[in-house]
Each structure stands twice: as structure tokens, then as C-alpha cells.
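Here you go, sequence then predicted model.
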Amino acid sequence: MPERASVPEEHRWRLEDIFADQDAWERAFRELEEVITRLQAFQGKLGASGAVLLDFMQQSEQAGQKADALYAYAHMRLDEDTAHPGHQAMQARALNLMVRLDSALSYATPEILAIPPDRLEAFLRETRGLDLYRHALDEIQRKRPHTLSEPEEHLLAMAGEVGHAPGQIFQMINEADIRFPTVKDEDGRELEITHARYGRLLESRDRRVRRETFQGLYASYRKLLNTLAATLTGQIRRNIFFARARKFGSALEAALFPDNVPVDLYTNLLEAVHEGLPTLHRYIGLRKRALRLDEHHMYDVYATIVPEVRVRIPYPEAVELAAEALAPLGEEYVRVLRHGLHSRWVDVYENRGKRSGAYSSGVYGVHPYVLLNYQDTLDNLFTLVHEMGHAMHTYFSDRTQPYVYSQYTIFVAEVASTVNEALLAHHLLQRWNDRARKLYVLNHQLDNFRTTLFRQAMFAEFERKIHAEAEGGQPPTAERLSEVYGDLNATYYGPDMVSDDEIRIEWSRIPHFYMNFYVYKYATGFSAAQALTRRILEEGRPAVDDYLAFLSGGSSDYPLVLLRRAGVDMASPEPVRQAIRSFGELVEQMERLLQV
């Protein structure tokens, strides 16, 4: 494993574009401390005049931008070498300063809501420059029916820390306390099952390894099942409590409110996915035949059904393939992409102490950054275009929007990355004539559909059902949670899948169930991306222009509005249906190539 200093400079991101050195970071840190003091002086004055409100909005915006830059620099320095004590301290200081900033601004929303609507509208009309913040101020006003009196808000704020307890308890059980047994791998080596190893072991070509890994992992969760049911029950009750306190009709309605998403969208998603389940069942049947199994068990679901493919793609070749694959997005997109890839936006290779995995991180006023741990594989090529999708979304939003509207919401966060992956798959399927490589790409895409659209929809349906039952007075016991989850799993995977008894308790290990109706966003974002990709490939320039406008939208409007302008109406079930049709086309291609 190379040391950080031995990695060539051209393969390391250039954080000097944010701050020239540590001294510059320290100066910015002290400047933000002074800004926080000035922002506290606005307390009690926001309703005095439009000029005062404008001054506050501008100064708080500048403070947020500076805080983001301080934190981004600190956490990326730490990610270069996670054992570096100085960088650990920097990140801790940056986090602490962001908390202080949030605390200093906590008075703002209640004070703005206290301004009578007609007076606020007069401020917007009469104060030059304030209209820029109209959408942000409208968003605060939208919260009015769900905002309580000042003492009640204070009480809810105090209860917020208690509300985090179920998720924190689950995290400690899941990451620190639970212990899994060992399993012998294909070569007879004794390995302890871990979260990191679990997925790799389930991909083993040795079915014994897959089965024993699956059974061993769930045996550990079963020992803690009642405790884990209690933690999930606590999370459900927490969601219901805050929803009712804020006068929402349900926990689901409260969770969708921040993105201005109607409950009908959630319902449409699940109904459309149910319509498409026969296509998923067809895929499971294909897997069963391709793997030559008498019974397809849940521990077989990650086993590859295609011959092993060894395609070496060095990073320079990956850069060229990415540019070729994304050419349908137009000359400007590819020009910016190439500029970023050749201007040290990307930290390319692994080094000792570097954070694992991959991500994209934006810095407003500078440019986005991407962390990779690139290996010369096809999977890593997909990771590159995925993360550059996030980076390009950030680039266009930051270039077009003021800071206050630059950060796109989680609802659309995976759209651009998924569009890039779909375009890459399309390009490779056209470029490669080799059967084995085509099968590999098809397998990659089909598993993306299965895990991101169908599986996340199943999670979303589970969340909706257990919350609805709890709101109706039925306690979510371990037995009931397992019954609901087991029934859904059998429905989704169909008659060619054996719903092993272990899978009934899969709910007990899913951290996303502590994130309050988060998982549906994966399925909707994935569906939107498939619709956008199809439109780009079929319609060309008009669709590309609409797509680039979407990438440039940031949070200047609500996510459903931005997607609608790009040509995708996620309030309708049609994009989900279209995604499932695309899934079916890929299944047909694989059936023809496998001939099983």
C-alpha cells in the first residue's frame, strides 16, 4: 500500500483550490467566528424592515458558504489519511463551528414566521435584492401550519435529542456490539463474517459459502430480535409523535413534507412496482435456470449468473470511455467533464490510511471533488461515471444558482449519477461484441434495477405498513414485523424464490428504517433517471437542454417541479412503469444471450 506522499500529484485532488494552506484555513475559521457574533445581533430585529431582513439573509448566506468550505477542506484532508491526528482535530473543529452557527441562527425561522404575510410581501416588493430570497422565504411560510408556539417549539427541540435515541441504539448494536460467526471460504480459510465481507461472501461461486454466510449472519440477529424490535418500535413511535405534534395526518405525510411531495406519489410508486412484479419474477426465474438450481434461495440472489469476466481498464482508458459514453449529453457537458478529470478534481488511487469507497463533495465557488479508490476494473469504471454524475450536477447547480439555492435535495441526488451509469451501459453494449462482456454489463444493470427499484420499493412498502398499523393502535412486535416483512418478500420475489425463514427477520438489520421514510427516494430517483436517459437517447438536443436545465436548478424550486421541467412527471406512475419496461427489455436481452 503506497504512502500518500508517493502518489503522483496528478492523481491527487487539489484542495489548495479551497484554501492555499493551513494558515488560510485558520484565518477563515476566525473570520466565521466573528460572523457568528454579528449574526446573533440580528435576533429580535428581523421584522423591523426589509433592509434588515436582506442584510441578515446575505450575511447568513455568506456564513453558510464559508462554513461549508471549512468543513469540506477539513473532512477531505482527513479522508486522505484517516489516521492523521491534525486532520482529525480540524474536522472536529469544523463540525463544532457548524453546530455553533446553526445554534446562533435558531431564532431566524420563528422570527420570520412572526412577520405578518402582508408585511413580508411588502418587504419583498420594496427592498431591492430581497426578492432573490423569495423561494427560501416562501418555504419558511409553507411551514406555518406545522409550526407551533415558541414554548412548544422549544419543547420539541429539547425532545429532538431523545428522538435520535432509537437510531443511535441500533447503530451501536449493529456496528459495535453484534458479533457474527466464522465461515470457511472457497479455499477453506476460516473468516469471521463482517458487514464488509457479507456482500462479497454472498457473491461466492461456492453455494455452501453463500448458504453458511447467510444463515450465520441471521443467527446473530435472531439472538437480539426482541431488542431490535424494541429499537425499531421506538423509531416508529418517534416518527408518529413528531408528526402528530406538528399536526400532520400521518408520519408518512410529515416525512414527505420537506420535499413538498404528496402522499399520492408514494402510493403511485408502490402500485406501479406491483404491476411490474411479473417482470421481476421472470428475472428470478432466469437466474434460477442460469445458475442451474433446483431451488433459488435468498442466499443465491447475489451470485453472478454470468461467466467470470476479467476486463482490465486502466484509469486513463476509463476517462476516455467515460467521455465517449457521456457524449449524448452534449459538447459542453463532456468539455467540463474532461476539464474536471484532468484538473485534479479527482483523488484517484488508494493509499495507506485513505478513506475507503467513493463519493463526490461540492465546494461552492470552487468546484466539486471526487474521491475514488480506483482499481482497473469494469465496476470501478461504473463508479467513476457515477461519482462524476454527482460532481457534474454540483458543477452546473453551483455555476447557475446563488449559494442559497445551490444544493440539490436528496430526492434528486441519485438522478444524475444513475443517468451516467445508464448511458455507460448503453455505450458498452453497443461497443462490445464479446458475449461475456455484454452479459456482464447486462447483469450489472439488472441487479441495479432489482436492488434500487424493486428492493427499495419493498422497503418503502414495509415502512408504510408498519407505521400505519402503529398509528391504528397495533403494536409492532418482533413477530408481527417478521410476518409483514416475510409476506412482502414472498410477494416481491415470486414463486421461483424460496423465502427462507431467515429473510423474515431482514428488517432487523436495515439501518435505513431509522431514517424516516427515506428509501422511497432511491426508487423514485432511479425511475426518473431511466426516463431521462431514454428521452436523451431518443430525442437528442431538446432533451439534453431540458436535462442540463435540471442539473442547473439546485434547490431553486421543489424537486418535482424541476423534474417536470426536464420532462419527467414523478407525480404520475408512468416513469416507474417505463423503468420497469426498460428492465424487461434488459431481461429479454440476457435471455437471448444465455439461451437458458
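It's in.

contacts, neighbours, all on C-alpha from now
OK.

Residue 40 and residue 52, how far apart?
13 Å (CA to CA, to the nearest Å).

got it, and residue 374?
Using CA to CA, residue 374 is found at 50 Å from residue 52.

same check, this time on residue 400
Counting by CA to CA, the gap from residue 400 to residue 52 is 26 Å.

now the strands for the protein?
182-184, 190-192, 296-297, 346-347, 359-361, 369-371, 497-498 (DSSP state E).

Just name the most buried of the ones you listed.
strand 369-371 (a mean of 26; mean count of other CA atoms under 10 Å).

ok, residues contacting that strand?
Here strand 369-371 makes contact (CA atoms under 8 Å, 6 or more residues apart in numbering) with 13, 345-348, 357-363, 387-388, 391.

let's see 7 Å
With CA atoms under 7 Å, 6 or more residues apart in numbering as the test, strand 369-371 has contacts from 345-348, 358-362, 387, 391.

this is the comparison structure:
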Amino acid sequence: MNKTKTLPTRSEIPEEFKWQLEDIYPTNEAWEEDVKLAKSLIGKMQSKKGTLSGSGKQLLEVLQLSEDMMMKIERIYVYAHMRRDEDNANSTYQALSDRSETLNVQASSAMSFVQPELLEIPSDRLEELMGEEPGLEHYRKHIEEIVRYKPYTLSTEEEALLAEMREIAGAPSNIFTMLNNADIKFPMIKDENGEEVELTKGRYVMFMESPNREVREAAFRALYDTYKKHKNTIAATLISSVKRDVLYARVRKYPSALQASLFSDNVDQSVYDNLISTIHKFLPEMHRYLDIRKRMLGLDELHMYDLYVPLVKEVKMEIPYEEAVKTVEESLQPLGDDYAKILNQGFTSRWVDVYENQGKTSGAYSWGTHSAHPFVLMNYQNTLDHMFTLAHEMGHALHSYYSHKHQPYVYAQYQIFVAEVASTLNESLLTNHLLEKTTEKEKRMYLINHYLDQFRGTIIRQTMFAEFEKMIHAKVEEGEALTVDSLSAMYRELNMKYHGEHMVMDEEVDFEWMRIPHFYTNFYVYKYATGFSAAISLSRQILEEGQPAVDRYLEFLKSGGSDYPIELLKKAGVDMGKPAPIEEALTVFKQLLDELEELAFS
């Protein structure tokens, strides 16, 4: 849109390319009125402490009040933050955002008694209360979810002590974040033009895609040489993080740190183990991909710094926003008329904030409230990646739309385990659509390579990370010591297994674990791989079965958080308790690899 070097101000962006947050609050004055109401609800909630076991009516009042209060707080919070995201330099919305943060903390504090009091009610008395008040049936699953934690919940005093320790427990992550984002400084390297430029984490990604191999290697070695200088400090932070996970699991009497993490999603460990074992079976295909990459790049040796450079010379794909919208809508037609109608409504009713402007939050996201439609923040550039991002974020948006429309607030929020399914499914359908209408050899190879890199990065690489996490936590649980050398040795072993004989394993690879922030949020990354696999499986079913698969999928979108993730996916047609969905996704990977090899070498 803007061809000049200077970003436009917010006021210079045409209205049709801005989201319409007036759909949440028509004015800031309306927001202020809700702040007053929220404060009164917080006061009411504080007065309910100690009343939950009195009668069914009292328990219902507390749960209804809690729901009403949090719906109001959500609306206030989301509006303020999204207004600030339009222009972070706007002091008015900085202030509203800060006030919403404070209000959110006050609300959380006011209702902090609910869970402990519920858990203190004996099960027979809880059933009596449920029988007294028919309105409590609406909250049965919500109550059961709280009670599910009872075996792993300590006394009130012990829980209070653990809560006091929360800030200290977060120290490993905080220390790593400060070191990684504030203190570590990378050296200067020469770019493609032979000019000295400072290496940064952001530029590292760009350098890894450079067609100039000397630039890629220089960036690679400079990055890891810098991390290696901090190896003892970073090892100490990661080891402390792992020990914290193990300690919390033991204190709460979970069988292991892994099972403690899986408990929140009610996921059996077999799901985690199946992912790893199934990926292992398909590693020969990953190794074949690396051999094809090596041959297509014309290299005698393939190094880690050769993994991100495009296999096909940059294909000019200038995709204006209007064309991206049209293409995304066409690609998602297999999801049916209702989905298409809502998607079009999103594009034409200003759900999307399209272009970059001065002060605008970077990146992309979908967000919203239960009481209004979702919104999407973009910083659209006319590229293939940005078209995929648009499809991805609209997947999140429509998942939220269906969930909020069909579920009450208490069951509307879907869990992280399934959060990436709708977004990734949209990307899969978009890829399928583009491949169907693309016959030009170079462009087709470019699209296939784009998709293969998603498989490699989201399923295979994240599973390697997940296996590393499992290994290092098991070592501590078995009473073995973790050190810089043992961490690096385990990481090297995994890299050799996952990349095979076609990859030269440079010493720097041993230290990659030092720069992965996800390792400080234990056992999280496997959800990327399972979510991607589920999405690929569902998209195949939709394309092959048609309406029955679409109906199942839409029911999944409408279900929100009304059941556990595994059960919701099972109803949609994917059983993540079995290896089949992962095998199906990797079969697609193999088919794409076959075509790329045929196109490249025939």
C-alpha cells in the first residue's frame, strides 16, 4: 500500500483497512462506564468469601457472579490493549491498557478464594448442593474440572506458600529472557554486499535465507560462538528450570514432571510418546528431504546453515491484500456456505486491521471477546507468507466466532492443545488450492518447498525439542546430574538421529539448546506437532469426504472448551491417542517430497 520508506501514521491509513473496535465499545466513555460496573462486581465478589458451602443457591450466586465479572473484565482488557496496539505511542491508550491490567489483577485476587473453598467441600456435600439448585447443572463440568485437581492440591497453607514462591520459580525463565534479549550482543559480520553489519536474532533469520553461503556460515558461526561464551550461565538457568519442574511435580505428588504438565489438558502420556515414536519411523523421509535439498542446492556437504535458504530461486509472487482475501476465500470454500459467509463478513465488516503504521504492534494475531466478534491484527506486505498468515489468523478468528456463539462464557475458551488446529487447517486448504491451480514448474516447486518447510519446522523439529525435554527431565528425576557437556551431548545425539547421514554436524549444533526459549515452558512444544498433524488429517477428510467431514469439523469449532481436547478432536474425526493422524500427516509430507524430487530431477 505505502511505497515510501516512511511508515504512515495511524490517521493516514484509510478507514476500510482498520478494524472497527467500536463493535466492542462505541466510545471510550462507554468503556469507562464498564470499568465502574466491573469495580462494583469485584466488591461483590470479595463479600462472597466463605459462602460457597452454605447452600446450592449461594454456590450458584458465586459462580454466576464470577462469570459475569470476568466477561466484563475481558471486554475492558481486550479493548484497551487492542487500542494500544494500533499505536503504542498513544498515551491515552497506554493509560487505558495499564488500568485494565490493574483491574484484571484485582478481579483475580477477588475470586482467588473460589477454588480452595470448592476443594474443601466434601464430595457428598457438593452433590447435595448440586441437587439443591438446578442452575448448578450448567456449571457441573466447570466444577468437576476444579475438583479433578484435588489429588494434586495441597493444604491451604502449603498452597499459599507455593503461590509466594511463584516469582522465585519464574527466575530461570526471567534470567534467560534478560540474558537472551538484553545482555547478549552479537558481533559484526559481512552481508551480501560485503558491508559490515551487526548480527541480531532478527537478522539471523534473514541471513539463514541468504543465497550467499559465506554469509549464512558467518552468521551461523557468529551466533553460536556468542552463545558458547555464556554456556555455563545458560546451562545453569535451564538446569534450574528443569529442577523446578521436577520439584513442583513431586511436591504435588504427580508421577513425573511430564505427567504433571499433561494433566491440565487431560492428555495421557501415550499421546506424547506416540508422537516421538511415530516421527522416528518416518525419519528416513526427513533424511531423504535433506538429500534432495543437498542435491538441489548443488552442495558437496549440507550443513545446518543450509537448511533455510529457499530451494527454488525466489519466485516473484506479488500478492496485494485484495487478491489475498479473494484467494483465501476461494481456498476455504470446501468448509461450506456458512463458514464462507462468516469469513466474508469478517473481511467486509472490518474485523481486520490490515496495514503497518507508525507505532503499531508488530506481527499478527487474532483476539476478541465473548460478547463481540473476533478481530485480526495484520501488518500486511504483498507476499506469499503474509497471505498464509492471513489465512492462519482468520482460522483462529472463526474458531473463536463459532465457539463464542455456541458456548457460554465458562466453556467458550478452547485449550492450547487444539488452538492451532483451525489456523493450520486453513493453511493446508490454501496450499491445496494454490497447488491445484498452479502448473508452472518453478512456482509449483516453490509452493511445495514452502509446505515441506512447515512440516519440517512444525512436526519434525518440534518433536525433536519435545524428545530433548523428556530426556533432560528424566535425567533429573533419576537423580543424575545435568551439565553443559551432558546437555550438549544429548542434543547432538538427537540432531544426528533426526538429520541423518546427509547432514554435516558442525560443533555449533551441540549448543542450539541454549537459544530455545520454549524450553522454559516445559512440555509445550509437542502441541505444535500434534496440532499440525490433527489439522492435516482433518483437511484431508474435508477434501475427500465432503459434507460429513465438514459437519464434524464445524461441531469441533462450535465446541470451544466444553470437553477435553482429545475428546473434541475424536468427535471431529481425529484420535490423537493413536499414531494414525501423525502418520497421515507424514504421508502427505512423503507425497510432496516425491513430487518435488520428480520436478527437480526429471
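Perfect, I can see it now. Note that the structure is a prediction, hence the values are computed from the model and not measured.

before we move on, back to that, and the strands of structure 1: which comes nearest residue 443 of structure 1?
strand 296-297 (17.0 Å; CA to CA).

whereabouts in structure 2 does the closest one align?
The counterpart of strand 296-297 of structure 1 in structure 2, using TM-score structural alignment, spans residues 302-303.

ok now the matching stretch, how far from the chain's centre?
Distance of stretch 302-303 of structure 2 from its chain centroid, counting by CA atoms, centre = their mean, to the nearest Å, is 29 Å.

what do you get for stretch 79-95 of structure 1?
Distance of stretch 79-95 of structure 1 from its chain centroid, counting by CA atoms, centre = their mean, is 24 Å.

do stretch 301-309 of structure 2 as well
When distances are taken as CA atoms, centre = their mean, stretch 301-309 of structure 2 is centred 26 Å away from the chain's centroid.

Residue 24 of structure 1 matches what in structure 2?
Residue 24 of structure 1 maps onto residue 30 in structure 2, with residues paired by TM-score structural alignment.

since we're on residue 29 of structure 2, how many residues are nearby?
Residues lying near residue 29 of structure 2 (other CA atoms under 10 Å) number 10.

likewise residue 595 of structure 1?
So residue 595 of structure 1, with other CA under 10 Å, has 10 neighbours.

I'd like the distance between it and residue 111 of structure 1.
Taken as CA to CA, the span from residue 595 of structure 1 to residue 111 of structure 1 is 67 Å.

tell me which residues of stretch 323-339 of structure 1 are tucked away?
Using 16 or more other CA atoms under 10 Å as the test for burial, stretch 323-339 of structure 1 gives 323, 325-329, 333-334, 337.

Show me what residue 216 of structure 2 lines up with in structure 1.
Using TM-score structural alignment, residue 216 of structure 2 lines up with residue 210 in structure 1.

what about the helices in the stretch 351-500 of structure 2?
In the stretch 351-500 of structure 2, the helices defined using DSSP state H, counting those that start in this stretch lie at 384-406, 409-412, 416-419, 421-436, 441-455, 461-477, 484-499.

between those helices, which gets nearest to residue 126 of structure 2?
Within the helices of the stretch 351-500 of structure 2, the stretch nearest residue 126 of structure 2 is helix 409-412; the backing value is 19.3 Å (CA to CA).

Now do the closest one: distance to the chain's middle.
Chain-centre distance of helix 409-412 of structure 2: 20 Å, with CA atoms, centre = their mean.

mean per-residue distance, that helix to structure 1?
On superposition with structure 1, the mean distance recorded for helix 409-412 of structure 2 (mean CA distance after the TM-score superposition for structure 1) is 0.6 Å.

helices or strands up against that helix?
With contacts taken as 3 or more CA pairs under 7 Å, 6 or more residues apart in numbering; DSSP states H and E, helix 409-412 of structure 2 sits against no other helix or strand.

In structure 1, which residue range corresponds to it?
Using TM-score structural alignment, helix 409-412 of structure 2 pairs with 403-406 in structure 1.

before we move on, what about stretch 250-263 of structure 2?
Aligning stretch 250-263 of structure 2 against structure 1 (TM-score structural alignment) gives residues 244-257.

so how far does that stretch reach from one end to the other?
Taking CA to CA, stretch 244-257 of structure 1 runs 13 Å from one end to the other.

next one: stretch 246-258 of structure 1
Counting by CA to CA, the terminal residues of stretch 246-258 of structure 1 are separated by 13 Å.

Can you tell me how far residue 128 of structure 2 is from residue 114 of structure 2?
Counting by CA to CA, the gap from residue 128 of structure 2 to residue 114 of structure 2 is 18 Å.

Of these two, which one has the most company?
residue 114 (20 against 13).

Next, count neighbours for residue 506 of structure 2.
By other CA under 10 Å, 12 other residues sit near residue 506 of structure 2.

That one pairs with which position in structure 1?
Using TM-score structural alignment, residue 506 of structure 2 pairs with residue 500 in structure 1.

and what of residue 157 of structure 2?
When structure 1 is aligned by TM-score structural alignment, residue 157 of structure 2 is paired with residue 151.

Residues in contact with stretch 295-308 of structure 1: which ones?
Looking at what lies outside stretch 295-308 of structure 1 - CA under 7 Å, 6+ apart - the contacts are 202-205, 210-211, 214, 287-288, 290-291, 436, 439-440, 496-500.

Let's see that with 8 Å instead.
Counting by CA under 8 Å, 6+ apart, residues outside stretch 295-308 of structure 1 touching it are 199, 202-205, 207, 210-211, 214, 287-288, 290-291, 436, 439-440, 443, 496-500, 503.

Check stretch 279-294 of structure 1 too.
295-296, 305, 450, 454, 492-497, 580, 583-584, 587, 591, 594, 596.

from the residues you listed, which would you call buried?
Restricting those to buried positions leaves 296, 305, 450, 454, 492-494, 496-497, 580, 583-584, 587, 591, 594, with burial counted as 16+ other CA under 10 Å.

what ranges do the helices span in the stretch 201-350 of structure 1?
Secondary structure of the stretch 201-350 of structure 1 (DSSP H, counting those that start in this stretch): helices located at 207-222, 225-245, 251-256, 263-275, 277-290, 315-325, 331-342.

which stretch among those helices comes nearest residue 514 of structure 1?
Across the helices of the stretch 201-350 of structure 1, residue 514 of structure 1 has its closest neighbour in helix 225-245 (6.3 Å, CA to CA).
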